[in-house]
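*Asks:* sequence unknown, structure follows:
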């Protein structure tokens, strides 16, 4: 859940366009709140962008679902992301995210968060794509991932890059940083500051978007056949 007033205060951003709707089970292709820096006005903006980056050179936006994430390794060189990495970095606010652990063929959903008071921020990239058929612009984003830390590795081998608040300004481009300094930010979040808990299977369907999805459930021991 992300309250728009809380986001504006936390990220020091000016709202732009439609106010974000609270989400308890965000999914690719949805419009979600993203914080960006406008170098002309010198202000941070909080606006809704679609999850799934569409490179500026794409013929159509159909491949966006394949670009919901960008691997930290090589993000500065990959054609789909290198321009955005240089000029269009953003923060993607979140309270917690879901990941699935594979156990004996089953997928067990977990919620993952930091121990901060949040909201926190993923490192993201954004892009603008113009539809030549109607002249309209589509603004999209992707979330950068890195190797999982010790707290989450048993669930998945990757995790989103979580940026602490003292890195937000540099990541957004509000201060001068080198490509090497940017790359150095794309590391796993400290394990000792992570929280992980099992949640119910209803989170597996994007049709479900309720506050109780984030609630912890008791892990059940495996039942051995007699």
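*Replies:* Ah, there it is. As the structure is a prediction and not an experimental result, all values here were calculated from the model.
*Asks:* drop to CA atoms for contacts and neighbour counts, all remaining ones
*Replies:* Will do.
*Asks:* quick one, helices of this protein?
*Replies:* Along the chain, counting by DSSP state H, helices occupy 4-11, 82-87, 168-172, 179-184.
*Asks:* Out of those helices, flag the one nearest residue 192.
*Replies:* helix 179-184 (19.6 Å; CA to CA).
*Asks:* where along the protein do the strands fall?
*Replies:* In the chain, the strands defined using DSSP state E lie at 13-15, 31-38, 43-51, 69-71, 89-94, 97-103, 106-114, 120-130, 137-147, 158-160, 194-198.
*Asks:* now the helices of the chain as a markdown table including distance to residue 71 and mean neighbour count?
*Replies:* Shown next, in a markdown table, are the helices of the chain (distance: least, CA to CA, whole Å; neighbours: other CA atoms under 10 Å):
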| stretch | distance to residue 71 | mean neighbour count |
| --- | --- | --- |
| helix 4-11 | 25 | 15 |
| helix 82-87 | 12 | 17 |
| helix 168-172 | 16 | 20 |
| helix 179-184 | 11 | 12 |
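*Asks:* next, the one to line up against it:
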């Protein structure tokens, strides 16, 4: 992964096969002009109204494109050093009737390992953590989900990590459905997940 993204690992860490919100995943970020590969928790921790002070925060695992300039996200988006790349081979969406949903995997045809545009920040609760930017899905994928990750083309990686907010905003767009591969499975969406093998992306 480090070789693919021309990054240097910050330290040795284990890599889960599947990544779930609230669990560790891999990101690539810019640090003093060079790319580093780092393990972070997926999701910005947030405490909702009514939650007890001692309760575990909820992971906000994606950022809507139309909310990037709101107070919750703005600093992390407009500051290039807090944008990151989230490597993935496929992402999953739920399909089917409630209680019987199955996993539909979506991958990028011409990118065996692609990058989802992300943001990262330090947190008191989980240390460094990240989230992914989402846009409205293309019409071809609307029957699966109405939102989709912002998937970057390889030649856009540097701009996402280093460019001013105006240039980064232009990269926040839909990825062509013609270049995505949809794999519908019979795998249940809800299943027991072992703690040592954290989920998707």
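*Replies:* Alright, I've got the coordinates. Keep in mind that what you see is a predicted model, and the values were worked out from it rather than measured.
*Asks:* Next, the TM-score between them, please.
*Replies:* Scored against TM-score structural alignment, normalised by the length of the second structure, the superposed chains reach a TM-score of 0.84; 189 aligned residues with a CA RMSD of 2.6 Å.
*Asks:* rewinding a little: could you dump the strands of the first structure into JSON lines with distance to residue 177 of the first structure and mean neighbour count added?
*Replies:* Rendered in JSON lines, the data for the strands of the first structure read as follows (distance: least, CA to CA, whole Å; neighbours: other CA under 10 Å):
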{"stretch": "strand 13-15", "distance to residue 177 of the first structure": "21", "mean neighbour count": "18"}
{"stretch": "strand 31-38", "distance to residue 177 of the first structure": "15", "mean neighbour count": "24"}
{"stretch": "strand 43-51", "distance to residue 177 of the first structure": "18", "mean neighbour count": "22"}
{"stretch": "strand 69-71", "distance to residue 177 of the first structure": "20", "mean neighbour count": "21"}
{"stretch": "strand 89-94", "distance to residue 177 of the first structure": "12", "mean neighbour count": "25"}
{"stretch": "strand 97-103", "distance to residue 177 of the first structure": "29", "mean neighbour count": "16"}
{"stretch": "strand 106-114", "distance to residue 177 of the first structure": "26", "mean neighbour count": "18"}
{"stretch": "strand 120-130", "distance to residue 177 of the first structure": "15", "mean neighbour count": "24"}
{"stretch": "strand 137-147", "distance to residue 177 of the first structure": "18", "mean neighbour count": "22"}
{"stretch": "strand 158-160", "distance to residue 177 of the first structure": "21", "mean neighbour count": "21"}
{"stretch": "strand 194-198", "distance to residue 177 of the first structure": "27", "mean neighbour count": "17"}
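*Asks:* Including distance to residue 79 of the first structure, could those strands go into TSV?
*Replies:* Converted to TSV, the strands of the first structure look like this (distance: least, CA to CA, whole Å):
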stretch	distance to residue 79 of the first structure
strand 13-15	29
strand 31-38	21
strand 43-51	18
strand 69-71	11
strand 89-94	15
strand 97-103	28
strand 106-114	31
strand 120-130	13
strand 137-147	14
strand 158-160	20
strand 194-198	33
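*Asks:* With that, I have no additional questions.
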